[in-house]
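Q: no FASTA, just this:
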């Protein structure tokens, strides 16, 4: 991973509208193979180049949820960070991610309910400036009141 914000926690009391955090990660063959093992999703479009050549993608692609997992990493490690509880996530896959692609995963605060510790986040992943995934997350942020 390159060019990421430090890991940690931003408590609900310190979260502001428009706050953005991101990470960049190159998707490797090893990432795809490991995700296939952990998820038990061995669809050949992810793992078999000759099979994948005959699909609409004309080559291997990463699992969509591997890409979505980068959003989870930003949320769980940076914004709000450690102690965050996922409540919901919507996802729309716009384009494939291929082995070797450098993915920029980004979240932006679009709503805050301090009394409920809820934070609404706009989520997006991009490859070479093109959106490959968009969505929205609702999370419960940590609070200094519960340290």
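A: Structure's in. What do you need? None of the values given here were measured: they were computed from a predicted structure.
Q: C-alpha only now, for contacts and for neighbours.
A: OK.
Q: Okay, helices next: where are they in the chain?
A: Secondary structure of the chain, counting by DSSP state H: helices at 29-39, 44-47, 49-53, 64-77.
Q: any residues touching the second one, and which ones?
A: In this structure, residues lying in contact with helix 44-47 by Cα atoms under 8 Å, 6 or more residues apart in numbering are 32, 33, 51, 52, 55, 59, 60, 61, 62, 63.
Q: ok so, going back, in CSV, list the helices of the chain along with distance to residue 131 and mean neighbour count.
A: What follows is the helices of the chain, written out as CSV (distance: least, Cα to Cα, whole Å; neighbours: other Cα atoms under 10 Å):
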stretch, distance to residue 131, mean neighbour count
helix 29-39, 20, 15
helix 44-47, 20, 19
helix 49-53, 22, 15
helix 64-77, 12, 20
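Q: of all those helices, which lies closest to residue 12?
A: Of all the helices of the chain, it is helix 64-77 that lies closest to residue 12, at 13.0 Å by Cα to Cα.
Q: How many neighbouring residues does the residue nearest to residue 2 when sequence neighbours are not counted have?
A: Across the structure, with Cα to Cα, 6 or more residues apart in numbering as the measure, the residue nearest residue 2 apart from its sequence neighbours is residue 24 (5.5 Å). Burial of residue 24 is recorded as 19 neighbouring residues (other Cα atoms under 10 Å).
Q: pretty sure residue 24 contacts residue 125?
A: No. The pair residue 24 and residue 125 fails to qualify as a contact (Cα atoms under 8 Å) at a distance of 9.4 Å.
Q: okay, pairing it with this:
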């Protein structure tokens, strides 16, 4: 069943405290973007742009078919940050995003987060963020987060 295999080979969820983070650490998840995901995102976000929901309309766009909301794809990065790296207790401070290519219903997205720098004094971590489909980068950016600490939690 598609929903049961929706998130393939995800790493364990939890928390990596700032004291245990290392530059170069990487975590990821894979997710098949389904029609249901797109419909649910449209409902929650109230973004009902027909390029996401209407096959006939989307065929006449530059994408020549329906695409997932860009922020749905970006949300997968949030999932990696909030669940794996650094994980539970992480606070988002900022995120840059550059959308490189569309994600279509049925695509398997690999969302990946990598530690670029760590400011232990301020508990701030700079992360490289990207999403790929079939090895092609579809979204890239950087995030700044406040990481949880074993000393302050």
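A: Cool, the structure landed. Being a predicted model, the structure only gives us computed values, none of them experimental.
Q: Give me the TM-score for this pair.
A: TM-score for the superposed pair, counting by TM-score structural alignment, normalised by the length of the first structure: 1.00. Supporting figures: 147 aligned residues with a Cα RMSD of 0.3 Å.
Q: what would the helices of the first structure look like in CSV with distance to residue 115 of the first structure?
A: Below are the helices of the first structure laid out as CSV (distance: least, Cα to Cα, whole Å):
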stretch, distance to residue 115 of the first structure
helix 29-39, 36
helix 44-47, 43
helix 49-53, 49
helix 64-77, 20
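Q: Residue 105 of the first structure: which of those helices is closest?
A: Comparing those by their distance to residue 105 of the first structure (Cα to Cα), the top pick is helix 64-77, with 5.7 Å.
Q: Can you check which part of the second structure the closest one sits on?
A: Using TM-score structural alignment, helix 64-77 of the first structure corresponds to residues 70-83 of the second structure.
Q: Equivalent analysis for stretch 35-55 of the first structure, please.
A: The counterpart of stretch 35-55 of the first structure in the second structure, using TM-score structural alignment, spans residues 41-61.
Q: and residue 131 of the first structure, what pairs with it in the second structure?
A: Match for residue 131 of the first structure (TM-score structural alignment): residue 137.
Q: Quick check, its match in contact with residue 102.
A: No. Using Cα under 8 Å, residue 137 of the second structure makes no contact with residue 102, being 9.9 Å away.
Q: For the corresponding residue of the first structure for residue 22 of the second structure, which non-adjacent residue is spatially closest?
A: Structural correspondence for residue 22 of the second structure with respect to the first structure (TM-score structural alignment): residue 16. If you skip the residues right next to it in sequence, residue 16 of the first structure has residue 109 as its closest partner in space, 7.1 Å away by Cα to Cα, 6+ apart.
Q: what's the counterpart of that neighbour in the second structure?
A: Applying TM-score structural alignment, one finds that residue 109 of the first structure aligns to residue 115 in the second structure.
Q: can you pull the contacts of that match?
A: Under the criterion of Cα under 8 Å, 6+ apart, the neighbours of residue 115 of the second structure are 21, 22, 23, 24, 25, 26, 125, 126, 127, 128.
Q: and the match of residue 131 of the first structure, how far is that from residue 111 of the second structure?
A: Summarising the geometry, the distance separating residue 137 of the second structure from residue 111 of the second structure, computed by Cα to Cα, to the nearest Å, is 10 Å.
Q: same check, this time on residue 56 of the second structure
A: In this structure, residue 56 of the second structure lies at 29 Å from residue 111 of the second structure, with Cα to Cα as the measure.
Q: just residue 81 of the second structure next, same as before
A: Distance, residue 81 of the second structure to residue 111 of the second structure, using Cα to Cα: 10 Å.
Q: cool, and residue 79 of the second structure?
A: Residue 79 of the second structure sits 9 Å away from residue 111 of the second structure, going by Cα to Cα.
Q: ok, now residue 136 of the second structure?
A: 12 Å.
Q: between the two, who's got more neighbours?
A: Under the criterion of other Cα under 10 Å, the comparison of residue 136 of the second structure against residue 111 puts residue 111 first, with 27 against 12.
Q: Pretty sure residue 28 is one of the things that one touches, is it not?
A: Yes. Applying Cα under 8 Å as the test, residue 111 of the second structure and residue 28 come out as touching, 5.4 Å apart.
Q: overlap in contacts of these two?
A: Contact criterion Cα under 8 Å, 6+ apart; residues bridging residue 111 of the second structure and residue 28 by contacting each: residue 80.
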